[in-house]
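Participant: just coords:
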């Protein structure tokens, strides 16, 4: 008899638990083929069977590939990019590399991208149809039955680790390592097929080290609850960030909850950076009699989610090996087929009914809401009257490599990159996407408004000049602009400046001079805020002046600033709630979260300007040559 290893969630759960011995083998005789589903419309070489979801960037269809002879082929998920997205040059530049990256990856545990192109003026991407459920839904459904059995949880995570290890080690056509980091490993981006194989989705926000389009400084990408501490702080990351996220996934499968998930994104990231996860033994109830297995799991997860990257598994492959060793010592052999048996046990009704499809081809209302955080970025369409139908499905067994594509024109590539940036979708009503947005104080939904073609007034003429706003503490400092001399005193806005580089200098009696160079572009309104340092006299000078009542001639002594070497600078990583622009003096550090930026050491005055234009002043102490990290809750009482 196989040793039973099962699991109950830490929270109150029914006494009945799923165990390996309770799961019956599966037969496929009752599952009909999608090949009999009627086509709604032809789109290039694809028959559209129904729409799955609609979002701000694309609409998602279940489709059937049709050969040149008219013969029905494999089923695919077809993402058709909305026209307005292709006009966004920023997205075009950002996603060119992601398209190439998606075509590089070919692994049994990674969802395949088959093709992309343009058809009748619409851009599309075709990818593998995964007949199953996201891991997140598996975890929730299993909770009703006592949780996912430990060996099955380990097998699922081992398959994801294998996929990540492949992606991390992937090379280009010249054999050069791509240096890929997924950045968004989460239960929502892991598909568990009804037959058992596991597929990692959504390489849309992944980045390769060799990419020409770099991630912007201080931009956080991914689901907040699964970010590594380094991601939360906007610091550079490597493959070990994916190891951290995968460790959190394993913790969640075993306990039913993410150890760092809080009410808001800000509190979640603070917990990730500063707090420890509750011990696994406190969150898991298991009938596994060998306590050493639980201890091994505890040690495995603790290593995967270590705060410091050097203390984690150094590769996903190393983590996979550790999982296999725990499975081997448990005396239980679990293959993908056993995972499929659990899926059939938990989702029998869904398998019988098939996917829910919207059989209308008319466009939904032109306003779509994109949820923030870990919620799904494309919402399933609500069924209308006589609009939805269930279609029984059969899982395709297709591991073909992505087809070769003739490079399309630049505009089409940009749009398809955006499609690739959406999650690799499986028809469950959920899709993940790379979404760039500004978070509100409460982490509210960010709305994507789809503009009507030809609507609205014509664009105003582009500005040709800029302005610089200068303020100081204390105020009243004289402002000198290079080549213009003294132009006034602080606070003051200097307008109608031609684009170019300007050197701004402030002078005030009893204070050291302050200066900053700034590059001004047309339409910019730059802000410089300086805290002037008082130039107090030396004690020795005061004593000498007191002892010499009569003025005498003496050599001019250098100031303290000239005599004492400046302390070496330090670095800061800053996050805030709400998200804000951060200034040190007149220098804009960036928009929070900001990672690994050089500033002067000592007590540094930070000025935050939030999305409503409100200013907040905070201070941070930066050690010389060191690195200071801090979260600031700007809603708390100001300094």
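Facilitator: Received, thanks. Quick caveat, the model's predicted, so the values are computed rather than measured. Numbering: from 1, shown residues only.

Participant: going forward, measure contacts between C-alpha atoms and count neighbours the same way
Facilitator: Will do.

Participant: Just list the residues touching the residue nearest to the spatial centre of the chain, thanks.
Facilitator: Closest residue to the average C-alpha location of the chain: residue 222 at 1.5 Å, with Cα atoms, centre = their mean. Contact partners of residue 222, counting by Cα atoms under 8 Å, 6 or more residues apart in numbering, are 183, 184, 185, 205, 434.

Participant: mind running it again at 6 Å?
Facilitator: In this structure, residue 222 makes contact with 183, 184, judged by Cα atoms under 6 Å, 6 or more residues apart in numbering.

Participant: my read is it is in a strand, agree?
Facilitator: No: Residue 222 sits outside any strand when classified using DSSP: H, G, I helix; E, B strand; the rest coil, being coil.

Participant: And it, how far from residue 270?
Facilitator: Residue 222 is 16 Å from residue 270, where distance means Cα to Cα, to the nearest Å.

Participant: go on, residue 234?
Facilitator: Applying Cα to Cα, the value for residue 234 to residue 270 is 13 Å.

Participant: Overlap in contacts, those two.
Facilitator: In contact with both residue 234 and residue 270: no residue, using Cα under 6 Å, 6+ apart.

Participant: Just say helix, strand or coil for the closest residue to residue 147 other than its chain neighbours.
Facilitator: Spatial nearest neighbour of residue 147, chain neighbours left out: residue 8 (5.0 Å); criterion: Cα to Cα, 6 or more residues apart in numbering. With three-state DSSP as the basis, residue 8 sits in strand.

Participant: wait, doesn't residue 8 sit right on residue 144?
Facilitator: No: taking contacts as Cα atoms under 6 Å, residue 8 lies outside contact range of residue 144: 9.7 Å.

Participant: more neighbours, the two?
Facilitator: Counted by other Cα atoms under 10 Å, residue 8 and residue 144 do not tie: residue 8 has more neighbours, with 29 against 18.

Participant: Report the contact partners of that one.
Facilitator: For residue 8, the contacting residues are 146, 147, 285, 286, by Cα under 6 Å, 6+ apart.

Participant: And here is the other one:
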């Protein structure tokens, strides 16, 4: 396992001429991750501009196709000297391995299963043929490499078309050189060998795949490509009923029409061929296909499930902790997030993921949640203090009742029913019945003056702090 950019690259699960497909995990922020398939360009081709352009063309073209029966392209990465395309991971098995297992076990694939799988393939190809550019112009896309290797059957019962690496499309930077063939000879149409490729070329390849699924054997016999090409151009094309006598005649007609050497005599569109196929034999449901797959590829699916479980567990343990962490009191947030090569928090030094040459960039730092809460609390406390001081100044409290009761000469504030300037004897003032002052009024009622030789009217002064200070001589 190694980390490249924001992806963890695991075991290889497929290999092509110029690239290899690996299992991978998208390592997002705050513990988010996702299982993906990573198609990596081989190092010897990554330095060749023509191969790089072809590789990027594939990603750009495939990204224009959105259909459940086409493997989705999710991302393109060019980092640390690596160039790879990130695709959705299809948990299942390739049709080539399923067909090979069926031939080895001499158990032909049931026609309803074959019809369901290839009907989905045709619908995906129709979406590719109808794809448009960003400006809305038709891409005139032709896959040119439809084969069992590039058809994936998922545990959900759906078949998906993959690998548009050699697809012909308008606007592609890389075009086929003169005399150069694109695709596999065993599934090529006659016009493709002659250097032409049209929509019907893909239907010819689908018809070969359908023939092999029903007959339980290879369509072109021969040990070398030259022999296969001769058979394709001039050899006789026999009916699949020769090897599968119980096949419905309507299904045989669909196969033989798809194998017409003249493209104009084949189906006009992939959608038309899919419709004819479903009318010839009732396709199996997705549930039936999923159950058939679990039986036909039980061992492979079990091995893949164990691998996925280990992969997801290891990536979860190392990268599930949030990237955002509280800085130390003497550490600025800017310093924490400024280094894009800072190790991921929680990644042990001896972990299998601790690759010295690979780091995951951190997200933009944010203020610490604890600092934010502390700031809010301080602001609230300051507001409360200001309001309390203002209320204290406006409506200053009198001395405690016990203190007033213990000082006989001190005047008591008049009840609210008496005039503000009325003299009220001390005996008539009951602390529990009349408050020392009335809240909510615009002014404070002053106590009634008591004739004394000292100036005790009132017997206190109000200081700059807003509090009453009683005069010692009035005690």
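Facilitator: Yep, that arrived. What you are looking at is a predicted structure, and each value in this text was computed from that prediction instead of being measured.

Participant: Where in the first structure does the longest helix seen in the second structure fall?
Facilitator: The single longest helix within the second structure, with elements called by DSSP state H, is helix 369-394. Aligned by TM-score structural alignment, helix 369-394 of the second structure falls on no residue of the first structure.

Participant: in that helix, what counts as buried?
Facilitator: By neighbour count with 16 or more other Cα atoms under 10 Å, helix 369-394 of the second structure contains the buried residues residue 394.

Participant: just stretch 254-268 of the second structure next, same as before
Facilitator: For stretch 254-268 of the second structure, by 16+ other Cα under 10 Å, it's 254, 255, 256, 257, 258, 259, 260, 261, 263, 266, 267.

Participant: Closest one to residue 154 of the second structure out of these, please.
Facilitator: Using Cα to Cα, the shortest approach to residue 154 of the second structure within these belongs to residue 255, at 24.3 Å.

Participant: thinking again about what came up before, off-centre distance for whatever helix or strand comes next after the longest helix of the second structure?
Facilitator: Of the helices and strands lying after helix 369-394 of the second structure in sequence (DSSP states H and E), the nearest is helix 401-406. Centroid separation for helix 401-406 of the second structure versus its chain: 73 Å, with Cα atoms, centre = their mean, to the nearest Å.

Participant: Give me the residues contacting helix 401-406 of the second structure.
Facilitator: Around helix 401-406 of the second structure, nothing counts as a contact under Cα under 6 Å, 6+ apart.

Participant: helices or strands up against the following helix or strand past that helix?
Facilitator: On the C-terminal side of helix 401-406 of the second structure, the closest following helix or strand by DSSP H and E is strand 460-462. Secondary-structure packing of strand 460-462 of the second structure (3 or more Cα pairs under 6 Å, 6 or more residues apart in numbering; DSSP states H and E): strand 468-470.

Participant: now the strand it packs on: which residue numbers in the first structure?
Facilitator: Taking TM-score structural alignment, strand 468-470 of the second structure hits no residues over in the first structure.

Participant: what about residue 230 of the second structure, how many neighbours?
Facilitator: Other residues near residue 230 of the second structure come to 12 when the count uses other Cα under 10 Å.

Participant: aligned partner of it in the first structure?
Facilitator: Matched by TM-score structural alignment, residue 230 of the second structure corresponds to residue 270 in the first structure.

Participant: any idea which helix or strand carries its match?
Facilitator: Assessed by DSSP H and E, residue 270 of the first structure sits inside helix 265-274.

Participant: That helix vs the second structure, average offset?
Facilitator: On superposition with the second structure, the mean distance recorded for helix 265-274 of the first structure (mean Cα distance after the TM-score superposition for the first structure) is 0.6 Å.

Participant: Beyond that helix, next helix or strand please.
Facilitator: Following helix 265-274 of the first structure in sequence order, the next helix or strand is helix 280-283 (DSSP H and E).

Participant: Show me what counts as buried in that next one.
Facilitator: Quick answer for helix 280-283 of the first structure (16+ other Cα under 10 Å): 280, 283.

Participant: Report the aligned residue range of the second structure for it.
Facilitator: Aligned using TM-score structural alignment, helix 280-283 of the first structure spans residues 240-243 in the second structure.

Participant: Next: stretch 119-139 of the first structure.
Facilitator: Taking TM-score structural alignment, stretch 119-139 of the first structure hits residues 79-99 over in the second structure.

Participant: List the contacts of that stretch.
Facilitator: The contact list for stretch 79-99 of the second structure (Cα under 6 Å, 6+ apart) reads 36-41, 72-77, 148-149, 151-155.

Participant: For it, buried residues please.
Facilitator: For stretch 79-99 of the second structure, the buried set under the neighbour-count rule, 16+ other Cα under 10 Å, comprises 83-99.

Participant: Which members of those residues are positioned in strands?
Facilitator: Taking DSSP state E as the definition of strands, the buried residues of stretch 79-99 of the second structure contribute 83, 84, 85, 86, 87, 88, 92, 93, 94.

Participant: which residues in the stretch 151-300 of the first structure form helices?
Facilitator: Secondary structure of the stretch 151-300 of the first structure, counting by DSSP state H, counting those that start in this stretch: helices at 229-232, 240-255, 265-274, 280-283, 291-304.

Participant: quick check: angle from the last one to helix 240-255?
Facilitator: Spelled out, it's helix 291-304 of the first structure. For helix 291-304 of the first structure against helix 240-255, the angle by axes from the mean of the first three to the mean of the last three Cα atoms, to 10 degrees is 150 degrees.

Participant: how far is the next helix or strand after helix 291-304 of the first structure from where the chain is centred?
Facilitator: Remark: after helix 291-304 of the first structure, the chain's next helix or strand is helix 316-330, criterion DSSP H and E. Computed by Cα atoms, centre = their mean, the separation of helix 316-330 of the first structure from the middle of its chain amounts to 27 Å.

Participant: Hey, what's the angle from helix 316-330 of the first structure to helix 291-304? Just curious.
Facilitator: Between helix 316-330 of the first structure and helix 291-304, the angle comes out at 170 degrees (the same axes, to 10 degrees).

Participant: For helix 316-330 of the first structure, which outside residues touch it?
Facilitator: For helix 316-330 of the first structure, contacts defined as Cα under 6 Å, 6+ apart pick out 158, 161, 165, 243, 313.
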